[in-house]
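A.B. asks: Got a sequence here, can you model it:
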Amino acid sequence: MLLICAIWGGNFVVTKLAVDHFPPVLFTALRFALVAILTLPWLRWCPGQMRNVIIAALCMGTLHFALIIIGIAKADDVSVVAVVTQLGVPISTLMAVLFLGERVRWKRSLGIALAFSGAVVISFDPKVMNYQVAIGLILMAVIIFSIGQITVRRIHDVNTFTMQAWVGILSAPSLLLISLLLEDGHVEQTLSASVWHWGAIAYAAVLVSLIGHGGAYYLLRRYPVSIVNPGFTLAPIFGVLAGVFFLNEQLSGRVILGSAITLLGVLIVATREGKVADARGVAPEKAALETKGAGD
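C.D. replies: So this is what the prediction gives:
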C-alpha cells in the first residue's frame, strides 16, 4: 500500500518535471503509447461491452489526461494539484447518486461537504489565486473521470489489464491528434529529450499505470474494499511531501488547513464507500478500476 501510494504521489513531481520539457499532451500521448504496447497481450474484444468500454476509455484516458496534464503544466505547486485531484472521490459519489440512484447517508454527505470546503479554503490562498485556470482544468478532469467510472460500473467481465489496454490503444492516437492540433515543437523536443525525460514516460507508464494500478488490483482481490480504499488517500500526502522535498514548494497555512479538511472528507467518503462495496459484494476487478484515478 505504501509503495503504491509513494509511486502515485511521486508521479505529480515526475510529470511536472517532464512537462517542463515535453509539450504536455505529447508527453501523455507517449505515456499511453507505451501503456498500449505493454498491455497488448491483455487486449480482448469484449462482446456486448465495447460501447461502454470505448466511452470509459476515452473519459478515463484521453479527455481526463488531456485536461489534467495541461492543468499540471499551468500550476506552480504540484502539492495543491495532488490534493485537488482527490475531489474525484466525492464527485464520483455524487455522480453515482445522480445516475445510478445510489443513496448517500449522513456520513458520506459530511465527507463530501468537508472535501469541497477544503478545496474552497485552498482556492482563496493568494498564491493559488494565480493559477485558478489550472485548478479549473483539473476539476473538469476529475468530473470527466467520474463519468468514466460511472460507465465502468456498467461493464461486466472485463479485467483491469484489458481495460488498461483499451485505454492505451484509444488514448495514444487521440492524444497525439490533440497535441498536433494544439501544440508545436514536437520533433525538436522529442529529439532533444534526455534519458531522464524518457525515464519520466517510463515511470508514468510502468510504475503508475501497471505496477500502481496492478498492485491496487492485487490488494483488492485479497482484502476488503473497506480496508484498501481508505489507504489510497495517502497518495496525495506523498505528492505534497514530494513537491516540498524535490521542488522546494512552500506551503502556506491556508493550503495546509484546506488540504487537511479535503483529505479528511475524502477519507470519510472512501471509508464509507468501501463498507458499502463490501456489503454489496462488488467484484475486485470493478473496485480496482474505480480506484484508478488516485495517482493518475
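A.B. asks: When you work out contacts or count neighbours from here on, use the C-alpha atoms and nothing else.
C.D. replies: OK.
A.B. asks: which residues in the stretch 151-296 of the chain form helices?
C.D. replies: 160-182, 186-191, 195-202, 213-222, 225-231, 234-247, 253-280, 284-290 (DSSP state H, counting those that start in this stretch).
A.B. asks: and this one, so I can compare the two:
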Amino acid sequence: MKLTDFFIMMACCLAWGGNFVVSAWALGNYPVPPFMLAAIRAILVLLLMGWVLFQTRPEKVGLLLIVCACVGPIHLGFLYTGLQTASASGSSIISQILIPFATLLSVAFLGERVGWRRSLAIIGAIIGVVIMVYEPGALRFDIGLIYIIAAYFALAVGSVVMKRVGNVDWKQYVTWMALVVLIVMAPASLVFEAGHAQIWAEAKGPLLIAAGYAAICVTILAHGQYFRLVRAYDISQIVPLTLMTTVFACILGVVFLKEQIYLRYLLGAVLILPCVLYIARKQTIVIIPED
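C.D. replies: Coordinates of the predicted model:
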C-alpha cells in the first residue's frame, strides 16, 4: 500500500471514530432526536450529491435499495438511538462485531467456508461483546449497546447483500442511501418525535454540527475514499486497518467527552479486537464502513 493511501485510510478511520463522538455528544447532551438527525443528514447529502440521481440508473436497483435500507434507515435508526445513552468509546468497540456478523452471514447466504480457527475467533468476539454489554450488579444489559449491536447486524446484512448488487460507484451508493434514509426517516420523525420547532430553536447548533459532520466528513469524504481504496487493494489489506476507528473513538471520547473506560470495556476489547483482526485477515466480502 502506498504511504499516502495508508494515511488516507487513517484519516477515514479518524473521521468514523469522530462520528461516534460527535453523534454521542449531540444525542446525549441536547434534545436531538435520532430520526430527525438522520433525516437532516440525508438532506445535506442530497443537497451536495443529489445530481447523481439524474445520471445513469444503477443495475439491480431492487437489491441496491435493500442495501440502502439496511445501511441507511435501519442502521442509523438503531445507531443514533443507542448513542443517546451509550458511550462513544463503548459503541466503537461494539461496532467491530460487524465483521463476525458479516462472516457468519456470508457463510449462510454466500456459501463461504469458515475454518475452526475463524470459528473460535467469532466465538471469542461474541463473548467479548457479552462482557461489554452486561452491567454487573444490575442483572441487565446496557440497552444503548444492545441498540448498537442491532445497528451493526443491519450493516452486516447490507454488506452481504451488496455482494449481489455488483459494481456500484460510491457516488451512486451514498446518494441512493441518502434518498432512502430521507424517505423513511422524515415520516418516522414526524410520527414518533414531537416538538420539532422547539428542538430546532433549542438545539439547532448541535443538530447541524452532528448532521453536517456525518454528511460531509463521513458519508461523502470517508466513504468515498474507502471505496476507492477497496477497488485498489485487497480487502485483507483494508479491513484490518478499520480497527483504528475504535482506537480513535476511544481516545476522542476520553479527551472531549470525559468518558470513563469501564473495566468490562477493556476486558471486552481484549477479546473482541484480536479476534476481529484475525477474522478480517481472512475476510473476502466488502465491509461497508462505519456510519
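A.B. asks: export the helices of the stretch 151-296 of structure 1 to CSV and tack on mean neighbour count and distance to residue 59 of structure 1?
C.D. replies: Below are the helices of the stretch 151-296 of structure 1 laid out as CSV (neighbours: other C-alpha atoms under 10 Å; distance: least, C-alpha to C-alpha, whole Å):
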stretch, mean neighbour count, distance to residue 59 of structure 1
helix 160-182, 21, 9
helix 186-191, 12, 25
helix 195-202, 16, 21
helix 213-222, 19, 17
helix 225-231, 21, 22
helix 234-247, 21, 22
helix 253-280, 20, 22
helix 284-290, 22, 13
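A.B. asks: Quick one: closest of these to residue 28 of structure 1.
C.D. replies: helix 160-182 (7.2 Å; C-alpha to C-alpha).
A.B. asks: That closest one maps to which residues in structure 2?
C.D. replies: With TM-score structural alignment applied, helix 160-182 of structure 1 matches the range 170-192 in structure 2.
A.B. asks: ok, average deviation of that stretch from structure 1?
C.D. replies: With mean C-alpha distance after the TM-score superposition for structure 1, stretch 170-192 of structure 2 departs from structure 1 by a mean of 1.0 Å once superposed.
A.B. asks: Quick one, which of the helices of the stretch 151-296 of structure 1 gets closest to residue 26 of structure 1.
C.D. replies: helix 160-182 (5.5 Å).
A.B. asks: which stretch among the helices of the stretch 151-296 of structure 1 comes nearest residue 102 of structure 1?
C.D. replies: helix 253-280 (10.3 Å).
A.B. asks: ok so, going back, could I get the helices of the stretch 151-296 of structure 1 in TSV, plus columns for distance to residue 15 of structure 1?
C.D. replies: Shown next, in TSV, are the helices of the stretch 151-296 of structure 1 (distance: least, C-alpha to C-alpha, whole Å):
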stretch	distance to residue 15 of structure 1
helix 160-182	16
helix 186-191	15
helix 195-202	7
helix 213-222	17
helix 225-231	23
helix 234-247	11
helix 253-280	21
helix 284-290	22
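A.B. asks: Out of those, the one nearest residue 296 of structure 1 is which?
C.D. replies: So among these, helix 213-222 is nearest, using C-alpha to C-alpha, at 9.3 Å.
A.B. asks: What is that closest one packed up against?
C.D. replies: Contacts defined by 3 or more C-alpha pairs under 8 Å, 6 or more residues apart in numbering; DSSP states H and E place helix 213-222 of structure 1 against helix 2-19, helix 160-182, helix 284-290.
A.B. asks: Let me have those in TSV, extended by distance to residue 250 of structure 1.
C.D. replies: Output for those, formatted as TSV (distance: least, C-alpha to C-alpha, whole Å):
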stretch	distance to residue 250 of structure 1
helix 2-19	14
helix 160-182	32
helix 284-290	32
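A.B. asks: Tell me which of the ones you listed lies nearest to residue 91 of structure 1.
C.D. replies: Closest among these, using C-alpha to C-alpha: helix 284-290, at 12.4 Å.
A.B. asks: Mind checking the helices of the stretch 151-296 of structure 1 for the one nearest to residue 78 of structure 1?
C.D. replies: Across these, closest to residue 78 of structure 1 is helix 234-247 (C-alpha to C-alpha), at 5.9 Å.
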